[in-house]
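Visitor: Sequence first, predicted coordinates after that:
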Amino acid sequence: MGVMGFFALLFLGALVSTTDDGGDTTVADAPTGTDEEGGGGETEDEGAEDAQPEETPPSLGESIEHGDWEIIVHAIEYDVPTAQLDEFFAEEPSGQWVTVELTVKNISGEPRSFGERDQVLMDEAGSMYRYELWASTLFGFDTNPGSEETGVLAYDVPVDFEVDHMLVNGQGGFADGVRVDLD
């Protein structure tokens, strides 16, 4: 038997030992840890309490870093009159206009273009809504490092639309966005 085999047998021997009455005690019967007073082990329920709680998604006004951008969603407004949008290009919506105001800051080391198209609204059913180019305030084509811009994205959504959240995305169309709660 080689050295590795010897150590494997020692390890297995430590895991399973014989009690005085001839019965076997396995690892499952052994305590999993001790408390400060030297008492019993930690139970499965106690370990669950130590688990980290799920992070809550960011909400309005919170800064999110994603890709080359720091993004802050300031406000959402429902049933916006067309007259409040771009006076030359905005048409009447098929449902209602919902606008989202946000600020973006280029945190990369090079000029970048912000991807308005990658910012989507989601309803409770999981339907995604993209912004309408002609009704939105466009961000600059090349935003220099450290520069920030504020704009409004307009979405043509159904009259009974209720937003569940928004996905903001600073990495581009092939990346997952970051959920932002808008309530």
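Guide: Cool, the structure landed.
Visitor: Every contact and neighbour count from this point should use C-alpha atoms.
Guide: Noted.
Visitor: Doesn't residue 70 lie inside a strand?
Guide: Yes. Residue state for residue 70 (DSSP: H, G, I helix; E, B strand; the rest coil) corresponds to a strand.
Visitor: For it, give me its contacts.
Guide: 63, 64, 104, 105, 106, 107, 170 (Cα atoms under 8 Å, 6 or more residues apart in numbering).
Visitor: switch the cut-off to 10 Å
Guide: Residues near residue 70 by Cα atoms under 10 Å, 6 or more residues apart in numbering: 63, 64, 103, 104, 105, 106, 107, 108, 146, 148, 169, 170.
Visitor: ditto for residue 113
Guide: By Cα under 10 Å, 6+ apart, the contact list for residue 113 reads 68, 69, 106, 139, 140, 141, 142, 143, 144, 170.
Visitor: One more pass at 8 Å, please.
Guide: 139, 140, 141, 142, 143 are the contacts of residue 113 under Cα under 8 Å, 6+ apart.
Visitor: same deal with residue 141?
Guide: Shown in contact with residue 141 (Cα under 8 Å, 6+ apart): 112, 113, 114.
Visitor: do the same with residue 161
Guide: For residue 161, the contacting residues are residue 123, by Cα under 8 Å, 6+ apart.
Visitor: and the gap between it and residue 170?
Guide: Between residue 161 and residue 170 the distance is 25 Å, computed by Cα to Cα, to the nearest Å.
Visitor: residues in contact with residue 131?
Guide: Residue 131 makes contacts with 116, 117, 119, 120, 153, 154, 155, 156, as judged by Cα under 8 Å, 6+ apart.
Visitor: Check it against this one:
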Amino acid sequence: MTHPQNPQAGQAYPGQPQAGQAPYPGQPYAQQPQYGVPGPYGAPPAYQAPIQPPKKKKKWPWIVGILVALIVIIAAVAGGGDDSSDKTASSGSSNSGEQADSGGDNGDKKADEQAAGLNTPVRDGKFEFVVTNVESGLSSVGDNEFLTAEAQGQFVVVTMTVNNTSKEPKDFSPTNQKLVDTEGRSFEPDTTAQIYLGGSDIPVWDNINPGNTVEVKVVYDMPVDAKPASIELHDSMFSGGVKVNLG
């Protein structure tokens, strides 16, 4: 068996082109195969946020706006009605007030005409009063020269009897009795002058037993030119009072 002999140095293997000759068609160069260099790794795809569903438009701002507009319209309409009603009410009240004032004036005049006078019994609460005397123009009052009260203007002394018509003792105080002059001014009693005056069963305060009658002198300090017109007598400081004319 014949083995192929290796070519001598510089000779090509059988079937291969000699040095300097072009390779046979369809046959690659007698060189080591060229392997492709792998390219760089591709960058990972960029992160994309998930697509959000489209937001629904809120309807409540429109609803609120409509409600506000309705409220404004209603307020405007109501305000106009209130103005007219207020004007009507004010005109009506002014007319009624004028009528009431005129009626009140007439009522006061009638009350003055119907008020009792001196020595006429009148009642307020559980007490019956009879005004018996009025003395004015006093510069001082007192039992003696050492116990004397001097008037700022003039002292006016109103003498009255008081009877307890109830079935139990009742407190009485002269300080609850008010004197009114011809100018409509009201005067309160002078307690110190009443104490110095004397001659009064109750100078300041005391109980009156059921059925008893006491005599009381109430002293008022008034201007010199003042003239007492009436006295308002009270069962207590909270009672309605009864009027007695002094003129």
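Guide: Great, that's in hand. The structure presented is a predicted model; accordingly, all values stated were derived computationally and were not measured.
Visitor: Quick TM-score on the pair, please.
Guide: Superposed pair, TM-score by TM-score structural alignment, normalised by the length of structure 1: 0.64. Supporting alignment: 128 aligned residues with a Cα RMSD of 1.8 Å.
Visitor: Show the residue spans covered by the strands in structure 1.
Guide: Here structure 1 has its strands, by DSSP state E, at 17-18, 24-25, 63-66, 69-77, 96-106, 120-123, 128-129, 148-157, 163-168, 178-180.
Visitor: To what extent does the fifth one diverge from structure 2 after superposition?
Guide: Translated: strand 96-106 of structure 1. After superposition onto structure 2, strand 96-106 of structure 1 sits on average 0.5 Å from its aligned residues (mean Cα distance after the TM-score superposition for structure 1).
Visitor: Tell me the counterpart residues of that strand in structure 2, please.
Guide: Using TM-score structural alignment, strand 96-106 of structure 1 corresponds to residues 154-164 of structure 2.
Visitor: again with the second one
Guide: Alignment note (TM-score structural alignment): strand 24-25 of structure 1 is unmatched in structure 2.
Visitor: Can you tell me what residue 50 of structure 1 aligns to in structure 2?
Guide: By TM-score structural alignment, residue 50 of structure 1 lines up with nothing in structure 2.
Visitor: Pull the number of nearby residues for residue 50 of structure 1.
Guide: Residues lying near residue 50 of structure 1 (other Cα atoms under 10 Å) number 8.
Visitor: circling back to that earlier point, narrow the contacts of residue 131 of structure 1 to those that are buried.
Guide: Among the contacts of residue 131 of structure 1, those scoring as buried are 116, 117, 119, 120, 153, 154, 155, 156 (criterion: 16 or more other Cα atoms under 10 Å).
Visitor: what's the closest non-adjacent residue to the aligned residue in structure 2 for residue 156 of structure 1?
Guide: Residue 156 of structure 1 maps onto residue 221 in structure 2, with residues paired by TM-score structural alignment. Leaving aside its chain neighbours, residue 221 of structure 2 sits nearest to residue 155 (4.7 Å; criterion: Cα to Cα, 6 or more residues apart in numbering).
Visitor: Next, work out how far apart residue 144 of structure 2 and residue 193 of structure 2 are.
Guide: For residue 144 of structure 2, the distance to residue 193 of structure 2 - Cα to Cα - is 13 Å.
Visitor: ok, those two, which is more surrounded?
Guide: When neighbours are counted by other Cα under 10 Å, residue 144 of structure 2 and residue 193 differ, and residue 193 comes out ahead with 24 against 9.
Visitor: show me the contacts for residue 85 of structure 1.
Guide: Residue 85 of structure 1 makes contact with 135, 136 under the criterion Cα under 8 Å, 6+ apart.
Visitor: tell me, how many neighbours does residue 214 of structure 2 end up with?
Guide: If we define neighbours as other Cα under 10 Å, then residue 214 of structure 2 has 15 of them.
Visitor: residues contacting it?
Guide: So residue 214 of structure 2 contacts 161, 162, 163, 201, 202, 208 (Cα under 8 Å, 6+ apart).
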